[in-house]
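Enquirer: just coords:
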């Protein structure tokens, strides 16, 4: 896929998002589109930025820092989406606006301690993996989610916003909706902090089902940027 197709691709994604929201009588503005630009060049990010897109997601710390530096003159909101090792927390704390993949108190504490005082608190989603899948990161029980949420909520350099999940892949729309419905239900666990309202769920193949079940952020990579460039 060539860079010249990007304007058309994101226009189509925006249409899909709006239609999905309309079907369940939600405002299009209630769903944030995150363009997942991992492994894609800076030129592609700038091309998508031209369309008015401001939220971009990255999974790999070193690659992301290079892109953030190259795009520092642009008013981009950067979302970190991938698993985070403890030795990379300082870079994420200093350069990102959001992190969607916090699943351990140790990582959260390091992010809190390393967030520069000159920046606003780092927006945090907790990654859940319920029911547990061996190949995925995330807290794997409601008890663990509650414990982590209460701990993060006390950290003054972090702002607890909600949860993120990557459900098991399926092409069946009903199964997709069932999984997203279970994820959304986790925000109703008694005792969770009141500020947890964001649901980061849904990607290129299941965006419509996620929006139908309450997603407030969808993470779209392939259907915007394609698998590779020619």
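Expert: Good, I have the coordinates. Predicted model only: the values in this text are computed from it and were never measured.

Enquirer: contacts, neighbours, all on C-alpha from now
Expert: Noted.

Enquirer: where is the longest helix in the chain?
Expert: helix 6-23 (DSSP state H).

Enquirer: does residue 35 count as helix, strand or coil?
Expert: Under DSSP: H, G, I helix; E, B strand; the rest coil, residue 35 falls in the strand class.

Enquirer: surely residue 17 and residue 212 touch.
Expert: No. If you go by Cα atoms under 8 Å, residue 17 and residue 212 don't touch, sitting 10.4 Å apart.

Enquirer: can you name every helix or strand that whichever strand or helix holds residue 94 contacts?
Expert: Under the criterion of DSSP states H and E, residue 94 resides in helix 89-95. Contact here means 3 or more Cα pairs under 8 Å, 6 or more residues apart in numbering; DSSP states H and E; on that basis helix 89-95 packs against helix 61-70, helix 105-114.

Enquirer: thinking again about what came up before, residues of the longest helix of the chain that come out buried?
Expert: 6-7, 9-10, 13, 17-18, 20-21 (16 or more other Cα atoms under 10 Å).

Enquirer: distance to residue 66 added to those, as TSV?
Expert: Formatted as TSV, the buried residues of helix 6-23 follow (distance: Cα to Cα, whole Å):
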residue	distance to residue 66
6	21
7	23
9	25
10	23
13	27
17	30
18	32
20	34
21	35
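
Enquirer: farthest pair within those residues?
Expert: Maximum pairwise distance among the buried residues of helix 6-23 (Cα to Cα): 22.5 Å, between 6 and 21.

Enquirer: pasting the second one now:
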């Protein structure tokens, strides 16, 4: 099986999405295997400009499989909006998109922790996009996070509240004002609509007979070990 990997090794905004769009006709599978919705991949397809944040750039091509792998962190709010926008353009999402149940979810409290941590750094701010990506990867590597597949379990609410409460205790350590209610309400609405916009979740199987291109969305300077 031939596998090519596209990496961003500069400071970002390198045109990775456009390159993927150019290469896609030569491959059967386009897989995103890391990163979060801080990415904004602008591409033009059939004369129309599109911006993708989570979904691989091959989604507009016929007879292509697009994979969101388990290394990707997903913000349900952003993801559902992206899916709905594609469905309005009659993109056959179910036929072209596979999502790993092991992909981790960005919680509202992840975004709050990101903002609180950035504020606390003062002049040493790193320029975070405040999307909660860093804190989500901390939970992923620490084996504390919520996965997409957890939505299907009976104890999802319990798992969510446990992690949420842990995050709120961490937020108490910062001099940071926040209101979680609006964020949480929108997040829960997105979770509830997930099954409606996706139709079904798919486990990623080993694809041994396709030409495969892997897309590393994060830049070299944002790699999470």
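Expert: Great, that's in hand. These numbers come from a predicted model, not from an experiment.

Enquirer: overlay the chains and give the TM-score.
Expert: The TM-score (TM-score structural alignment, normalised by the length of structure 2) is 0.34; 114 aligned residues with a Cα RMSD of 4.9 Å.

Enquirer: returning to that earlier point: orientation of the helix or strand following the helix holding residue 94 of structure 1 relative to helix 105-114 in degrees?
Expert: For helix 89-95 of structure 1, the following helix or strand on the C-terminal side (DSSP H and E) is strand 98-102. Angle of strand 98-102 of structure 1 versus helix 105-114, following axes from the mean of the first three to the mean of the last three Cα atoms, to 10 degrees, is 150 degrees.

Enquirer: packing partners for strand 98-102 of structure 1?
Expert: Applying 3+ Cα pairs under 8 Å, 6+ apart, we find strand 98-102 of structure 1 packed against strand 77-80, strand 122-128, strand 158-165.

Enquirer: which helix or strand lies directly C-terminal to the longest helix seen in structure 2?
Expert: In structure 2, taking DSSP H as the definition, the longest helix is helix 180-198. Following helix 180-198 of structure 2 in sequence order, the next helix or strand is strand 212-219 (DSSP H and E).

Enquirer: buried ones in that next one?
Expert: 212-219.

Enquirer: would you map the helices across structure 2?
Expert: For structure 2, the helices defined by DSSP H cover 16-23, 76-88, 93-96, 108-120, 133-141, 156-171, 180-198.

Enquirer: out of those, flag the one nearest residue 44 of structure 2.
Expert: helix 16-23 (8.0 Å).

Enquirer: what does that closest one rub up against?
Expert: The contact list for helix 16-23 of structure 2, computed with Cα atoms under 8 Å, 6 or more residues apart in numbering, reads 6-8, 41-44, 57-58, 215, 217.

Enquirer: in strands, which of these appear?
Expert: 6-8, 41-44, 215, 217 (DSSP state E).

Enquirer: out of the residues you listed, which is most surrounded?
Expert: residue 217 (28 neighbours; other Cα atoms under 10 Å).

Enquirer: ok, it to residue 67 of structure 2 distance?
Expert: Computed with Cα to Cα, to the nearest Å, the distance linking residue 217 of structure 2 and residue 67 of structure 2 is 13 Å.

Enquirer: how about residue 216 of structure 2?
Expert: Separation of residue 216 of structure 2 from residue 67 of structure 2 (Cα to Cα): 12 Å.

Enquirer: please apply the same query to residue 138 of structure 2.
Expert: The value you get for residue 138 of structure 2 to residue 67 of structure 2, if Cα to Cα is used, is 23 Å.

Enquirer: which of those two has more neighbours?
Expert: Relative neighbour count places residue 67 above the other of residue 138 of structure 2 and residue 67, with 24 against 14, counting by other Cα under 10 Å.

Enquirer: my read is that the more buried one contacts residue 31, right?
Expert: Yes. Applying Cα under 8 Å as the test, residue 67 of structure 2 and residue 31 come out as touching, 4.4 Å apart.

Enquirer: coming back round to it: got the contacts of helix 16-23 of structure 2 as JSON lines, with distance to residue 23 of structure 2 columns?
Expert: Below are the contacts of helix 16-23 of structure 2 laid out as JSON lines (distance: Cα to Cα, whole Å):
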{"residue": "6", "distance to residue 23 of structure 2": "10"}
{"residue": "7", "distance to residue 23 of structure 2": "13"}
{"residue": "8", "distance to residue 23 of structure 2": "15"}
{"residue": "41", "distance to residue 23 of structure 2": "15"}
{"residue": "42", "distance to residue 23 of structure 2": "15"}
{"residue": "43", "distance to residue 23 of structure 2": "12"}
{"residue": "44", "distance to residue 23 of structure 2": "14"}
{"residue": "57", "distance to residue 23 of structure 2": "10"}
{"residue": "58", "distance to residue 23 of structure 2": "9"}
{"residue": "215", "distance to residue 23 of structure 2": "11"}
{"residue": "217", "distance to residue 23 of structure 2": "15"}
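
Enquirer: which of those residues lies closest to residue 51 of structure 2?
Expert: residue 42 (4.4 Å).

Enquirer: now do the contacts for the closest one.
Expert: For residue 42 of structure 2, the contact set (Cα under 8 Å, 6+ apart) comprises 15, 17-18, 49-52.

Enquirer: how close does the closest residue to residue 47 of structure 1 other than its chain neighbours sit to residue 222 of structure 1?
Expert: Excluding the flanking residues, the one nearest residue 47 of structure 1 by Cα to Cα, 6 or more residues apart in numbering is residue 6, at 6.9 Å. Using Cα to Cα, residue 6 of structure 1 is found at 11 Å from residue 222 of structure 1.

Enquirer: for residue 49 of structure 1, same thing?
Expert: Counting by Cα to Cα, the gap from residue 49 of structure 1 to residue 222 of structure 1 is 16 Å.

Enquirer: Throw the helices and strands packed on strand 98-102 of structure 1 into CSV and include mean neighbour count and distance to residue 68 of structure 1, thanks.
Expert: Shown next, in CSV, are these (neighbours: other Cα atoms under 10 Å; distance: least, Cα to Cα, whole Å):
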stretch, mean neighbour count, distance to residue 68 of structure 1
strand 77-80, 22, 8
strand 122-128, 25, 16
strand 158-165, 25, 21
